[in-house]
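Enquirer: after the sequence you'll find the predicted model.
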Amino acid sequence: MEDHYPFSLPPLPYPYSALEPDISAKTLCFHHDKHFAAYIDGLNRLLEPCPAYHGWSLEQLVRDWAALPDEIRQGVRNNAGGAFNHDLYFHTLRALPSSAPLPPLDGAIRRDFGGLDGLRSAMKSAALSVFGSGWVFLCVSPDGGLTLQKTANQDAVPPLTPLLGCDVWEHAYYLQYQNRRADYFDAWWRLIDWPQVSEVYGRLLNSRPPVPQN
């Protein structure tokens, strides 16, 4: 995605049928081409008459939306968050077979959740507990620790860095799973691109400032 306005819809990283049977081509098409695109179009419309913010990155918009003028603040919060969250969502999925976390992420998951099964159980419980529409993110804190964060609507999580996010808006699953959010979560979990997520986590650890020595 572009670093600043005007933003455009990134292409889906795989064919629409690549995630079947867990996520159908029809669901993926509507989710990416309609819903994701609508957030990007809405964000561009809001920013068009505000050239002072054309140089802001998407991450800056989701982090600093409270500093925007009253007339665009909430709209940018909603649409920039939707664009940011969906870009993460689609880029952290891959076709079967299922993969597994790699070092150092696998060690961090064992440390903070007791293992992959513990993370899955905690994240699924969080996803099922979101009332209405929202997200559950696996995030990295500044010290490299892992934490789960729930957000409502399209709120994003900066200053924490999300590694992956489960979209529990009904548009992500209702065409295929109706009200069976738990079944959708299980399908989404099977499709996580753990090598990709592990690579991002490794880069984040390597980019942290060194810990001061006594």
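Expert: Received it, and whenever you're ready, just let me know what you need.
Enquirer: going by C-alpha atoms from here, please, whenever you check contacts or count neighbours.
Expert: Fine.
Enquirer: and for the top helix by length along the chain, what's in contact with it?
Expert: Identified as the longest helix of the chain according to DSSP state H is helix 70-91. Outside helix 70-91, the residues that touch it by CA atoms under 8 Å, 6 or more residues apart in numbering are 10, 12-13, 36, 39-40, 42-43, 46-47, 58-59, 61-62, 65-67, 153-156, 163-167.
Enquirer: presented hereafter is structure B, for comparison with structure A:
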Amino acid sequence: MSDYELPPLPYDYDALEPSISEQVLTWHHDTHHQGYVNGWNSAEETLAENRENGEFGSSPGAIGDVTHNGSGHILHDLFWKNMSPEGGDEPSGSLRDRIEEDFGSYEAWKGEFEAAAGAAGGWALLVYDSYSNQLRNVVVDKHDQGALWGSHAILALDVWEHSYYYDYGPARGDFVDAFFDVVDWDEPSARYEQAVELFE
């Protein structure tokens, strides 16, 4: 059984200011993200104990906790990595070309992604859909509701209220704008190349 741990942020807690404050980043990483790691580990322990004891009454709840907390951990890990204090540029290279091919233009992709972020009850994601071999934007509620089977996450934006309310109040759109000031496309580009290598 794996023992999941919270990885450190790839930058200092104040590195994304003013887009994301040091206070929000500290709470978000050290409390919320840590909670998903703890929840995943706890659920795995419950499942292991149930398998050993042959008692499965609590297993359905634990399985649900694995998907919720596991997805929360995975998406937060990507969220931190697709931002940096050196971010703010637009994508380039093969990922830029594919965005333009699948969405018509970068501006069309961004407009659709921002609309997804405004509607989501959890996350807006750019994913590679391995079934259709194309990029898509998806709206994911919580961490695990609305995901597309066979998709490979490329870019993640957390729009749970704990991500922005302290800094922006109810103005989620301002937070989404600020996110694009710190987006670092190196990680999404690498994830896109990985998906193409695996699925095309």
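Expert: That came through, no problem. Keep in mind that what you see is a predicted model, and the values were worked out from it rather than measured.
Enquirer: what's the TM-score here?
Expert: Once superposed, the chains reach a TM-score of 0.87 (TM-score structural alignment, normalised by the length of the second structure), with 191 aligned residues with a CA RMSD of 2.1 Å.
Enquirer: with the second structure overlaid, how far apart is the longest helix of the first structure on average?
Expert: Superposing on the second structure and averaging over aligned pairs (mean CA distance after the TM-score superposition for the first structure), helix 70-91 of the first structure comes out at 1.4 Å.
Enquirer: residues of that helix that come out buried?
Expert: 73, 75-87, 89-91 (16 or more other CA atoms under 10 Å).
Enquirer: likewise stretch 138-149 of the first structure?
Expert: Across stretch 138-149 of the first structure, burial judged by 16+ other CA under 10 Å covers 138-140, 144, 146-147, 149.
Enquirer: what of stretch 188-200 of the first structure?
Expert: Buried residues in stretch 188-200 of the first structure, defined by neighbour count with 16+ other CA under 10 Å: 188-199.
Enquirer: before we move on, what about stretch 12-24 of the second structure?
Expert: Result for stretch 12-24 of the second structure [16+ other CA under 10 Å]: buried residues 13-16, 19-22, 24.
Enquirer: name the nearest of these relative to residue 87 of the second structure.
Expert: Taking CA to CA as the measure, residue 87 of the second structure sits nearest to residue 16 out of these, at 9.3 Å.
Enquirer: in three-state terms, label the closest one for me.
Expert: Classification of residue 16 of the second structure using DSSP: H, G, I helix; E, B strand; the rest coil returns coil.
Enquirer: what lines up with it in the first structure?
Expert: Aligning on TM-score structural alignment places residue 16 of the second structure opposite residue 19 in the first structure.
Enquirer: isn't that match up against residue 191?
Expert: Yes - counting by CA atoms under 8 Å, residue 19 of the first structure touches residue 191, with 7.3 Å between them.
Enquirer: overlap in contacts, these two.
Expert: Taking CA under 8 Å, 6+ apart as the contact rule, residue 19 of the first structure and residue 191 both touch 94-96.
Enquirer: derive a ChimeraX selection command for the buried subset of the residues you listed.
Expert: In ChimeraX syntax, the buried subset of these is picked out as below (16+ other CA under 10 Å):
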select :94,95
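Enquirer: returning to that earlier point: just the ones of the contacts of helix 70-91 of the first structure in strands?
Expert: Counted as lying in strands by DSSP state E, out of these, are 163-167.
Enquirer: between the residues you listed, which is nearest residue 124 of the first structure?
Expert: Residue 124 of the first structure has its nearest neighbour among those in residue 166, at 9.2 Å by CA to CA.
Enquirer: neighbours of the closest one, how many?
Expert: Here the count is done by other CA atoms under 10 Å, and residue 166 of the first structure has 26 residues near it.
Enquirer: need the helices for the first structure, in chain order.
Expert: Ranges of helices within the first structure are 25-29, 37-47, 58-63, 70-91, 105-113, 116-129, 174-177, 181-190, 194-207, based on DSSP H.
Enquirer: which one of those lies closest to residue 5 of the first structure?
Expert: Here helix 37-47 is closest among these (CA to CA), at 6.7 Å.
Enquirer: mean per-residue distance, the closest one versus the second structure.
Expert: For helix 37-47 of the first structure, the mean deviation from the second structure after alignment is 0.9 Å (mean CA distance after the TM-score superposition for the first structure).
Enquirer: need the contact list for residue 175 of the first structure.
Expert: When contacts are counted by CA under 8 Å, 6+ apart, residue 175 of the first structure touches 26-27.
Enquirer: map it onto the second structure.
Expert: Aligning on TM-score structural alignment places residue 175 of the first structure opposite residue 166 in the second structure.
Enquirer: gap between the spatially most central residue of the second structure and residue 33 of the second structure?
Expert: Central residue of the second structure (CA atoms, centre = their mean): residue 75, 3.2 Å from the mean position. Taking CA to CA, to the nearest Å as the measure, residue 75 of the second structure falls 10 Å from residue 33 of the second structure.
Enquirer: same check on residue 60 of the second structure?
Expert: Using CA to CA, we find residue 60 of the second structure at a distance of 23 Å from residue 33 of the second structure.
Enquirer: do residue 149 of the second structure as well
Expert: Taking CA to CA, one finds residue 149 of the second structure at 24 Å from residue 33 of the second structure.
Enquirer: so which of those two has more stuff around it?
Expert: Legend: neighbour count by other CA under 10 Å for residue 149 of the second structure and residue 33, higher for residue 33 (21 against 9).
Enquirer: list the contacts of the more buried one.
Expert: So residue 33 of the second structure contacts 6, 72-73, 76 (CA under 8 Å, 6+ apart).
Enquirer: which position in the first structure pairs with it?
Expert: Here residue 33 of the second structure is matched to residue 36 in the first structure, going by TM-score structural alignment.
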